[in-house]
Every structure is written in structure tokens, then in C-alpha cells.
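K.L.:
sequence plus the predicted model coming up.
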Amino acid sequence: MLPFAFVALCLALAITREWLISRRRYKNIPGPFLSRYTSIPLAFHSRGGKRHLYVHSLHQKYGPLVLIAPRHISCSHPDAINVVYAQGEHALPKSDFYKAFVVDGTPNLFNTQDRTEHTKRRKALAHPLSYKSVKEMEEWIAGNMLKLIKNLDRKCESKTGPTSQLTSRTTTTTRTNGVPLGAETPGRASGSEEKEVEGDCPVNMHAWFNCFTFDVISDLAFGQSLGMLDRGTDVLPDSSSSSSRGNPYGQENRTGVAAMIGLRGRAAAFLGLFPPLVGFGKTGMCIRWMLLHFWPDPLIRKGLSSSDMLSDIATKCVRKRMASTNDDNETIRDDLLHRLLTELRKSEKPDQFIDDIKEPEPLNERVVVTEAMLLLTAGSDTTADSAAAILWYILAQPAVHQRLIEELDENVGVLAHDLAAADELPKHDQVKSLPYLTATIQEALRMFATNAFGLPRVVSDFSKPVTLMGTSIPPGTELSVPAYTIQRDRDVWGEDAYEFKPERWLSEDEASEVLKGKDEVKKADPKYLLTFGAGPRMCIGKNLATMQLHLLIATILLRYKLELYDPHKDLEAVEGFMNKPVEVLVKIARR
């Protein structure tokens, strides 16, 4: 009884403290009553995978400035982008929310809060992920693209979905990004669900896009493909996926890598709202152990376990690669990992590159692993999610689909019936500047924000004074700009902001040719598209992601006749840290 009373007293004191602070600092900021004193309402919707929709509804009700949690203001006014994600001396640091994404106490480029460390890490990754560097690795992307095409060709020949999805009763077991049907329901974040399908089995393009992007990134970031396209699944062999720290749910769960990333993101997005639950050192390890084994919500426990397993996968791959690079008889492979190692050595030990030293000092393994893990989780998962959403929007609009086919046929040409080599596939130089393809991709990324809720920053004691819409923001306040809401703002995009119209991204001459007398659309402004973030913490993998999206969408449309399996069904999504399509089922045949 005494421990319960003590906990109740501590909770009461914490709520009273937040009430006093909120009453004094944020009395002029509207928002839900409970959100002034606790993060529980925001956490509830985050746990349910719909945080961005909840925040959007608050802005619809209260206006552009809303207090969505104690000391956390969301601002949906377009001018807030340049304030919250400012450059230079006005740049705001990342909040404690990002501590939940740190693995084993070693921050990476994404989650580090230290500006000096971020500058050093970004400099190390800038060259390997520059367009010139990424372009030199196009052959590895093409090699995996050929594997994807061979798999999809077999589906066309058999008129079925993936072999692993068939039963003797033409029942499909649909694995969608590791997220099953009904994943929008809180707690349904892993596993599979069977459903009856009459006639031909649909192909889940999202699942295949996952296999493709994971193999591409693992090929570049680990020096070896994870072999998902070879196996037709994102579930790794037991020897690769087992965690040395143990899996509380057992290997029979057979969780795919995409599911691990989704679970990790959902758990971190939830725990990040309660920084005291996230710590490092001995205390942090103790808290984490308690959460992993005793937290009542299985989603959080699975998310923490998945994070451990992903870290172990990255560690094994990096160790194997670094061991091979130390072998004098091994030819060094000039891929992304090699370039990353070179740049990290320069940033860690710059003097050794001034002198003519043949054997540089070894790098901190955890630094390499955490950056490689970032490439795996952020560089593959989000690209597959975006590609799946883009394809859905294209197929949901037959006129857009047809115009894309015409543009691709005219500029690239029909692909050979029997593709024998990767160099027979479309090249990025052929598709990167196609106006309607680029416009369609941009518009789909606007409609489906993979990073849908606002990424938080904090006004620190050392920050320059911050003012939003005439309101002075006190130090200690978290600020965020919700991408989903900004990308549907009618003042920015026009009255048709909720409609999918690629024409808004075309030049005036190109748009008039496409519209041909139809209602004009307001020209899009790229600075309000937050797909890759904004400011100094903007996604550094934009070049690699953009190249894959252009190549993937162009190749798939050139190669296949595609239709949505259920054209009357909307695109369902579930949000963890990133917003993910649940599935994209299509009927597929060769052109």
C-alpha cells in the first residue's frame, strides 16, 4: 500500500508542477485540457499509429498554434518551417524525444543532439551520399533491380502472388512491410493474417519493394546483400536474425526486418514522449531491462527487442566486412561502407591523413555500426514505403498512369522481353529529368507524407529568441511543424490541396498541355514539401532515395501492366515514427 501511495504522490506532484508551468507560460496557446498536464493523449494516438491525424484534427479545431503536450507546441503555419528548422545561429537543437532512438548509448547522425557531433558526422556522410558518389554505385542498384524483375516475371507467368503466400486453398498470407492487414489497430504490428482470395492471387508490391530496398542498402552499407530478393521474404535466416541478447518472443515469431524496423519506430516514438523512461549507462540499462520484461504493453516490449535484433544484425554484417577489408588478399570494394569508413577515419583522426600512414588506427566499432544501422533503417524502409505509396496513387488515377507510360515509352523505350543483364534496364540519366514522372513522384510524396508528424526541436537556454505568429516562445519549449498538415494547407497548395494532381509540379507550359482546358492548378512550391525534412538536419540520404524512386517506378511501369486489386479501397497506413502503407495489392502481367 505504501509504494502505491508514494507513486500516487509523485504523480500528483508532477501533474501539479506541469499545471503551474502551463498556466504561466502557455495560457495563450489553445489545446486539449489534458495535454497541458500530460503527454498521455499524444502518446495514446502515437501508440495507435495515428498521431499525425490526431495533431491534424487539433489544428483544424484550434488553429495554427496548438499545445499538443506539456511544453510542446505544434505550429502548422507555413512560415514556421523557417523558424523551427532554422539554419546557422538560429538553428534549434533536437529535443530529448530523440534519445529513444539511440542504440547502446551511441548516437548517430539522426539522433545526436550535440551540434558539434552532428556537424562532424554529417561531414563524414556528406561525400559518400553525394549525388556523384551515389551515381557511381548505380550498378549495384541495377543488379538488385534485375533480381526484382526476375521475381515479378515469375509471378506473371504463374499468375499468382509470392510462393510463400500460397496455400492449397488459394489463400494468401500477406506480409506487408512486416505489418499485416488490420495493422492500424493498436497492437497489430507484427505477424500475418490470412484471407480468402478468389481467382488469381494479388501481388503485394510493397513487400517486394521492401526486399529490393533492403538488399540495395545492405549491399551498399554492409558490403553484402541480405538476400531478401533471393528468398522472396524479409525474414532472415535464424543465424542472421537471432539476437545475442535474446528475443523474449522466441525465434518462432520469425519477424521480418521490415517488421523489426516498424516495431522499433513505434516503440521509440512512444517512449520519446516520456524522456525519463529513456536513459544510458547503468541506470538506463536497468530501466530498459525493466521495460523489456515487465512493461504491460507488448508493442513496446517487442519494439525494444526488435531494436536489439537490428543492432545485432548490423554488428555482425559490419564485423564481417571490416574483417575482410583487413585481409591483404581481399580486394577492397568501393561501396558506401568503404567510403563511410574512410570519411569517419578522417573525422576521428584527421592528422593520420596528413602523414603518409598506410595502416590507420581502427575505428570505434559502435560508431560504424550505429551509422550503418541508420542507413539500413532509414535508407531502405522509408524508400520502400514511399515507392509503394507512389505506385498506389499512380494506379488509382488511370489518366496519370497512361500519361506516365507514354512519357516513358517515348524517352526510354520498351524493355527487352528477356532481360539478360542489368545494363538493359533503364538508367537514371534516362529518367531523372522526365517532367511528368518527377511531378508524379513529388505529388505522391506530398499526399503521403512518410514523415507525417512534426519532428520536434527545443528552444534551449542558449537559443536565439523565438517568435511564432507574434507569440514569444519561452526556453524549454518543444516546437514542431506537422508535415501532413502543411502538405494539405489550402493557402499553400490551393483549394484542391486534398486532391492528387501532378500538374501542380509542372512548368506552366507543361501543365497547360496536360490540362488542356481543365481547371488550372496552383503551382507547387518545393520549400513546403517536407518529405526529407528541412534545415540543417535535413535527410542526408535524399540523393540515394530519389535515385531509387525514379528507377523503381520507371522500371515497374515500363515492364508490367498493373491494376489495383481493389480499386475501391483507399490506401491504408499505420504510423510509428514513419508513416507506412499497410499494403499495395495489384494484379500484374507483362506488357
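P.N.:
That came through fine. From a predicted model like this one, the values you see are computed outputs, not experimental measurements.
K.L.:
contacts and neighbour counts: CA atoms only from here.
P.N.:
Fine.
K.L.:
thought Phe212 was touching Asn144?
P.N.:
Yes - contact between Phe212 and Asn144 holds when scored by Cα atoms under 8 Å: they sit 6.5 Å apart.
K.L.:
these two: which has the busier surroundings?
P.N.:
A direct count of neighbours by other Cα atoms under 10 Å for Phe212 and Asn144 places Phe212 higher, at 29 against 23.
K.L.:
how about the strands in the stretch 101-250 of the chain?
P.N.:
In the stretch 101-250 of the chain, the segments counted as strands under DSSP state E, counting those that start in this stretch are 171-174, 193-196, 203-204.
K.L.:
which one of the ones you listed lies closest to Phe294?
P.N.:
Checking the strands of the stretch 101-250 of the chain against Phe294 by Cα to Cα gives strand 193-196 as the closest, at 27.2 Å.
K.L.:
okay, and the common contacts of Phe212 and Asn144?
P.N.:
Overlap between the neighbourhoods of Phe212 and Asn144 consists of Leu229, taking contacts as Cα atoms under 8 Å, 6 or more residues apart in numbering.
K.L.:
then this one, side by side with the first:
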Amino acid sequence: MTPILVLLLLTLALLYFLSPLLSPSPIPGPLYARVTSLILKYHEFTATRTAYIHSLHLRYGPVVRIAPNEVAFASATAAKEIYCSNGSGYDKTEWYDLFKVYDRRTMFTTLGKSEHAKRKRLLADRYANSNIMKGGIMEGIKERARTFAGLCEKGGKEGVDLYETKVLHAYAFDCVTLHLFHPHSTNSLTDPKDSEIMLEVTFDSSLQNRLLSHYSPLLHRLLNTFLSNILSLKPRETPLADSFVLDTAAQPNASPFTLLHRLHSQSSLPQIDIAAESLDHMAAGIDTTGDALCFLIWELSQPSSLSYQKHLQQELRSAPPDTPVEKLPYLDAVVMEGLRMFPAIPMSLPRYCPPGGGSIIDNYQIPPNTIVSCQPYSVQRLGPEKGGVFPEPDRFWPGRWLKAEGETQAEFEERERGMKRGFMAFGMGGRGCIGKHLALAEMKCLLREVYGRFGTVPDGRMGRGEMEMADLLVSSRPRGQRCLVRFEKLDA
């Protein structure tokens, strides 16, 4: 054995035994995770981090060490501790610097709780459900949903590629810009110029480039030309979106229900911060809602979901046209189950364990400054036998969100509370997704238009594995980057 190899083995052994996470009780996980984060980084760079961590949870349980100083959790109790304790949980890590806009911190990229709370107080009013349900926003969303359904009718039995054409993302883009900027919102479903802006924001293949810039800025600078020109791993560039947002955010006459009106009338933020916050919300509202709808429609189109699709069609077609979407219980159950199986943000949401004496999470003593996280995908996909909340977690079953036959109302409410404790499709706590009410309204309006008029079936040209999830930075997309679905018009 060479001296270099001996030295390497001794170094690894020393790292193993000196690791703070070994005391007082070792964290479950693969041995290599105690000495290196390279395996985790490999899965990050190959867009398989979510699936990799989930496989570790399936093997080791709801607590698993994934790197020398990082632990992943997948229980409702851990999620509550990390994201809700002491006024919205632990502080964010520098990983969120990847999302700074114009080099400014937005609400999403603030690291400390106090900074976040200050910005959220300014913005939360515009995202309250009472504001979302007002006529201006809801009527605009419904109009866009009708436009989307009209495009599906044109595609018909020939099939529509819901992902490659980005038609769902265009819908989400038009809805979020309505909320942000009306009357300066977009119409990318029908206007090619607006569609170019949407495609620039949502076709983001900069994962590897951005990760390298985060982990090793020096190496990123040295390899930038090679990454861009040889490997085609280019940094994210959004000149059209930047121009649109910078120009629009300066407009003084936005509608009272918009975020822009709120920022202009109630804040002293510099104009560049208003533009940065607006662009951050715009980008966040496209991929998340578009991808979640894509995966949900695909799941509803499967032969195994035919009975659920028919039940949904029956509810939608029998309800009076003026029935509010929040008064359609089966539609709500379908959306909740879709978000449970395919959360808009499935990936880890990293936090620092607070300084001081450390924390106890799921009966493990975690040292200060350890990176801890839950990934919504695993919290919502582990069964009770693995410490999770949802029985048959890989089964798409909207009925789990409804009162079962023979179940008392009290029993259902208790079961529902348990499910909601383990539901984090929009994050959890005070730093959860501020736009969840807008996203739910968009999803429900679109599904109402589609399944009130059509049945959907998968296109036979889709290959096996194409709809498996591939990671972006926080959201996901179909690995095959297409989703072919056929729309069959229902009888009048």
C-alpha cells in the first residue's frame, strides 16, 4: 500500500470519527456521507438530487445524513421544527444567494427571519385569499383558462405537448403578470412576442452553471468559456424578461389589486428593488404552477385514473356555472392530491441549525450550523411504516382528502388535520410560498375549464420514463421534456 493511499485512508478515518454528527447518537445514512459531499453534489449536477435523497429515506427512514454537515428529514414533526419554530423556523443558508435578482435580496432570498418578516408585511396583503378572489383577478384567470381550453380543442385528438410547447407555463405566466402588473400584463397564450418572454424565463437549463458558480466561484470563472461554448452549460440570461419587468415596474398606474400598486403606494423601496421583487415573483409563478399542472394532467390521463377523471367531470358539469371553484370539493381533492404527489417545489429547502446548544429534531441532537432540510417530495411520499403521514403514498387517490363512507365527521377532521401537518407542497410556516392562494386559483380554474369540456388520455408516442421528474434548482420538469396528451371533447 502506497504512503499516499495510507495517508488518504487515515484522513478519511479521522474525518469519520471527528464528525460532530456522530455524537451523541450517529445519524443514519451511507458511510460515505460522513466524509464527503461529492456524491450529493454529483446528484445535484445530474438533476437527480430529489430522487437520490428520497431513495435514502426509503432505505434509512425519515432521518438521513446526506453530507458531512447536512441532514435530511422527512417527517411532519421535523418540518414543523425546522420551518415553524420560534417564529418561522431556522434561518436560510447561502444557497438562496443563487436566486438574488439584480444582485438584490428579495423576500425569497432574505436569509434571516427578521428581514423576511419586514418584507412579507409589505407584500402579504396582495396575496391574501380575499384579494385573489376579487373580481379583477378571478375574472382574468378564468378568461385565460378559457383561452387555454380553446387551444386544447384545436389540438384535440392529434395531441398537445403540454411541456415542450409550454402552453401551461404560458397560462401561468399570463396569470401571474395579471396579478403583478395589470393592466400591463402579458398574453403569451396568443401573443408571440409575450411568448418569447415566457420561454426565456421558463426554459432554464442553467442548473449546472449556477451550481458551479455557487460552490466554486473561482473554478466557475476559469471554466466559464468552456462551460458555455463547449458543453453548452450557459448561465441564465433573460434580456427580454429584464426589459419587460424593468419597464413595467416603473409604470405608475397599476390596478389597485396588483402587487405593483402595493409596492408603489406602500413602500419606500428603490425602483431597482421593486423591479427585482417583481421579477422574482414572476419567475416563481411560472415553472411551479406550470409543472404542477403538467404532472397532474398527465396523472389524471392515465387509465388507472379514469374513475377519478369521470368523477371530476361529473362534479364540474353538474355544478351551476357560477359556483366558486372553492365550493367544488372533488376538484379541491384532485388538486390537493396532485400537489401531494407532485409538489410545485419538490426539492430540499435548506436551513442552518441555530447557534447555541444545537437542536433536537426527531430525537437526534443536531449541532449548531448543521444544514438541515426537508424535501416536500419525501415528506409527502413516505408511508406510515417509514414515519410518514400518507398511507399508500405512491398511489394517486383524491378520495383520501374526502370524508370516507362510514367515517364520522370528527374522524375525518382528525385525519385531515394529520394529512395537512404532513403537507408541504407550498413549503411550511411563515416562509412558505406567499403565492399559494393564487396558484390554487389558477390550477382550479384551468382544470375546471379542461375537464368540464374534455376527457384526456396519454398519447401513445410517449416513452417509458419520460414523465419522471428531473430537478431544476427548486422546481422540476419531465425528464423527457415533453408531455403528450390527447383531448377528447365530451358530449354536450
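P.N.:
Alright, I've got the coordinates. Since the model is a prediction, treat every value here as computed from it, not as a measurement.
K.L.:
just to revisit the earlier point, out of the strands of the stretch 101-250 of structure 1, flag the one nearest Ser241 of structure 1.
P.N.:
strand 171-174 (20.7 Å).
K.L.:
got the buried residues for stretch 122-134 of structure 2?
P.N.:
123, 125-127, 131-133 (16 or more other Cα atoms under 10 Å).
K.L.:
out of the strands of the stretch 101-250 of structure 1, deepest packed?
P.N.:
Across the strands of the stretch 101-250 of structure 1, the average number of neighbours (mean count of other Cα atoms under 10 Å) peaks for strand 203-204, which reaches a mean of 24.
K.L.:
and it, what other elements does it pack with?
P.N.:
Contact partners of strand 203-204 of structure 1 among helices and strands, from 3 or more Cα pairs under 8 Å, 6 or more residues apart in numbering; DSSP states H and E: strand 585-590.
K.L.:
quick check: the strand it packs on compared with structure 2, mean distance?
P.N.:
On the superposed models, the aligned residues of structure 2 are on average 1.9 Å from strand 585-590 of structure 1, with distances taken as mean Cα distance after the TM-score superposition for structure 1.
K.L.:
which residue range of structure 2 does that strand align onto?
P.N.:
Against structure 2, the aligned range for strand 585-590 of structure 1 is residues 484-489 (TM-score structural alignment).
K.L.:
do the same with stretch 372-383 of structure 1
P.N.:
Counting by TM-score structural alignment, stretch 372-383 of structure 1 lines up with residues 278-289 of structure 2.
K.L.:
show residues contacting the matching stretch.
P.N.:
101, 106, 169-170, 172-173, 176-177, 180, 201-202, 241-242, 245, 249, 259-260, 344-345, 435, 439, 442-443, 475.
K.L.:
quick one: which of the residues you listed sit in helices?
P.N.:
Among the contacts of stretch 278-289 of structure 2, the subset assigned to helices under DSSP state H consists of 169-170, 172-173, 176-177, 180, 201-202, 241-242, 245, 259-260, 439, 442-443.
K.L.:
look up how far Leu2 of structure 1 lies from Arg122 of structure 1.
P.N.:
Between Arg122 of structure 1 and Leu2 of structure 1 the distance is 50 Å, computed by Cα to Cα, to the nearest Å.
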